[in-house]
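Enquirer: coords below, sequence missing:
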């Protein structure tokens, strides 16, 4: 019999404990520092819990900016289809929304946590709440036990699944990374990912709260396009946010960059120019500032008028071809000058963590410590928004627990 101790009651830790407990000869203990399991799950997907994505599992790798090859074994050992079947077989109905995002049909994150908790109890996993691990008992290449606020806990095998270093109020404050480092592991610097971006321009503050749908957001750094996709974004008092920007931030390296907003991605420049000609003909006797209400949200019009350089009170029938073409370029390439991101504690996930070179990708076992495995956000892997990160957590957890 193996006594397996899983540290962290998030999605990776719960799935690791469930998979480990599938072997009835194992005694599995799950340690959670909070008063309940899955605390971070309650804030994912705006409280609805975007459990995974319905794309073909082969397409997942396109949405993982770094270290995607490391995840082949995990994602193919426990696919999104297997995860969805896991929940459905236990009575949780799921639904697929825009971008192939998968949510519980109830739109309630705690329904997801309830299924996982019930399965843990069914498999006789011993759950310890309010248990904070503060140190390791090390002997050579092995962990002999843990020092916690509840005393020492001995074990034969340990799975670290304590999350990243964002949203520290949920318990993922980097504590286990420090202990992994003490055990000899290299920790890649942890930075924010899936995070709003800060801009120097003044107009985002004017547009604060304005959400734009069906636009293209492109992130350019040092002359190279790092990210480009169509979807939804949001202006804030400090810069830009929303699904597109959060995904773009997964590719952002820091420092100066440019966000390019194509307000009309469905139209080529020539087609947009024709559209403007029709509108200007229709409103030929109106001032320019009063001619864009059929093309743009009202809150955005004063900003576009100002940035276009065309006098607000200029009559539409007096606008020159050159002015119109400059307007087209602005509508197809509104630039936001980015200088940084919000703080790590505001990030949805953490970039960085335990170096993948020191973990066996086929088992999630440490190459340095003989009885240690890792799962979830502790590892230096992260993806864009859309359910991909939770799938990574569940898949690495399943592989870590199932490989023992």
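Expert: Looks like it arrived, so ask away. No experiment lies behind these values; they were computed from the predicted model shown.

Enquirer: From here on, just use CA atoms for contacts and neighbour counts.
Expert: Will do.

Enquirer: Not counting sequence-adjacent ones, nearest residue to the residue located most distally from the centre of the chain?
Expert: Farthest-out residue of the chain from its mean C-alpha position, per C-alpha atoms, centre = their mean: residue 285, at 48.7 Å. Take residue 285 and drop its neighbours on the chain: the residue closest to it by C-alpha to C-alpha, 6 or more residues apart in numbering is residue 315, 5.8 Å away.

Enquirer: So the one you found sits against residue 288, correct?
Expert: Yes: in terms of C-alpha atoms under 8 Å, residue 315 counts as a neighbour of residue 288; the distance is 5.7 Å.

Enquirer: So between these two, which is more surrounded?
Expert: Shown here are residue 315 and residue 288; by other C-alpha atoms under 10 Å, residue 288 has more neighbours (21 against 18).

Enquirer: sorry, back to before: need the three-state assignment for the residue farthest from the centre of the chain.
Expert: Here residue 285 is coil, with the state taken from DSSP: H, G, I helix; E, B strand; the rest coil.

Enquirer: go on, residue 398?
Expert: helix.

Enquirer: which residue sits closest to it, ignoring its sequence neighbours?
Expert: residue 16 (4.9 Å).

Enquirer: who touches the one you found in this structure?
Expert: Contact analysis of residue 16 by C-alpha atoms under 8 Å, 6 or more residues apart in numbering lists 6, 159, 375, 394, 396, 397, 398, 399, 400, 401, 402.

Enquirer: And here is the other one:
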């Protein structure tokens, strides 16, 4: 009997990790990478430092993928963050956790992570065909036909590990969606995720670099709050960024607005009382002086008073009821119409992808076509920043590798 062939499309972290973990021997693994070198997107993660995973409790990881966390539960529990750490450290790549429990290589070089993956594939006799873009895939009576520019290759098992559509210069151009769709799978609408947000009439261009800790951002849709996210925010020259914005971007749709509480909404009454008491006790005090007692940057407070239409010498005594309400609104619920979300060239991840309803969440095998697997970002999964997306890539890759190994053993026993 000829050795079974496993074709893996995509030389990113999911594809490489899957190829490296397929067991036992007696098969051929061929990995197709469209670029001249595998792992190009991995090299830019974490600004080149490669945030592999997060050091927290794996049981709490699910909440970092929104409503898709339930789908990932078996894969995350089947191959945890601790096992990922052990995989790399046992192969001579020590890791460390930063103050936010993000896991990085001690060298802070993504190259070292990629080297481990490539070496593990070589040890597993994986044939890595770089600079070999796949043009199309077909279902055959005995498996799959993988069509490249130069030849067609028949495979008993096919793994789609092409990533999403973010950072297309690295090779993630959405090919996997096309392949999966051609094989009968449903593709949920894709869009940029973990991207900056660009408000209409942005008022903070000259305040770039100012940041805020643990503030709440609400996504408003048709007059209602569609989602609330809490985290750190960063003002840039042309828009909003920082973890809270990156996370919120996954849920933003056309026509949405952002409402930002630069101070906690629960402090609304406290802030209102301080301004009112200030009016009664020291009406001659400047409004900007009263506001300077708040835990906010001075330059931001100045812009706040300008946006509220207050003159620099406005005293608390001359602060009308309407102006006081406007100040409170800006402090606890400044609303911005969203002009756009950063495109795929800026997004760290892609939302949408192969419908999870059509994938077995214990094995990552297609429920429609036996022998077809979808892993990593090609699935309709996107997680928070902080190592959660790579964790999902590794965990789904391992689930597929374990399932494929079981299929090979079954064939070998016949």
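Expert: That came through, no problem. From a predicted model like this one, the values you see are computed outputs, not experimental measurements.

Enquirer: Quantify their similarity with the TM-score.
Expert: Overlay of the two chains. TM-score (TM-score structural alignment, normalised by the length of structure 1): 0.88; 401 aligned residues with a C-alpha RMSD of 2.9 Å.

Enquirer: and the residue lying closest to residue 137 of structure 2 once chain neighbours are set aside, how far is that from residue 181 of structure 2?
Expert: Distances taken as C-alpha to C-alpha, 6+ apart put residue 146 closest to residue 137 of structure 2, at 4.8 Å, once the chain neighbours are dropped. Residue 146 of structure 2 sits at a distance of 15 Å from residue 181 of structure 2 (criterion: C-alpha to C-alpha, to the nearest Å).

Enquirer: before we move on, what about residue 338 of structure 2?
Expert: 31 Å.

Enquirer: Residue 226 of structure 1 is in what secondary structure piece?
Expert: Using DSSP states H and E, residue 226 of structure 1 maps to strand 224-235.

Enquirer: quick one on the thing from earlier: which residues touch the residue nearest to residue 137 of structure 2?
Expert: Applying C-alpha under 8 Å, 6+ apart, the residues contacting residue 146 of structure 2 are 7, 134, 135, 136, 137, 138, 152, 153, 154, 155.

Enquirer: Output those residues as JSON lines; include the columns neighbour count, distance to residue 382 of structure 2 and secondary structure.
Expert: Listed next are the contacts of residue 146 of structure 2 as JSON lines, based on neighbours: other C-alpha atoms under 10 Å; distance: C-alpha to C-alpha, whole Å; DSSP: H, G, I helix; E, B strand; the rest coil:
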{"residue": "7", "neighbour count": "25", "distance to residue 382 of structure 2": "25", "secondary structure": "strand"}
{"residue": "134", "neighbour count": "21", "distance to residue 382 of structure 2": "24", "secondary structure": "strand"}
{"residue": "135", "neighbour count": "15", "distance to residue 382 of structure 2": "26", "secondary structure": "strand"}
{"residue": "136", "neighbour count": "17", "distance to residue 382 of structure 2": "25", "secondary structure": "strand"}
{"residue": "137", "neighbour count": "20", "distance to residue 382 of structure 2": "25", "secondary structure": "strand"}
{"residue": "138", "neighbour count": "14", "distance to residue 382 of structure 2": "27", "secondary structure": "strand"}
{"residue": "152", "neighbour count": "14", "distance to residue 382 of structure 2": "32", "secondary structure": "strand"}
{"residue": "153", "neighbour count": "14", "distance to residue 382 of structure 2": "31", "secondary structure": "strand"}
{"residue": "154", "neighbour count": "20", "distance to residue 382 of structure 2": "31", "secondary structure": "strand"}
{"residue": "155", "neighbour count": "23", "distance to residue 382 of structure 2": "29", "secondary structure": "strand"}
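
Enquirer: Show me which pair in those is furthest apart.
Expert: 135 and 155 (15.1 Å; C-alpha to C-alpha).

Enquirer: Now do the residue lying closest to residue 236 of structure 1 once chain neighbours are set aside: how many residues are near it, please.
Expert: Distance criterion C-alpha to C-alpha, 6+ apart; nearest residue to residue 236 of structure 1, sequence neighbours excluded, is residue 208 at 4.3 Å. Here the number of neighbours of residue 208 of structure 1 (other C-alpha under 10 Å) works out to 16.
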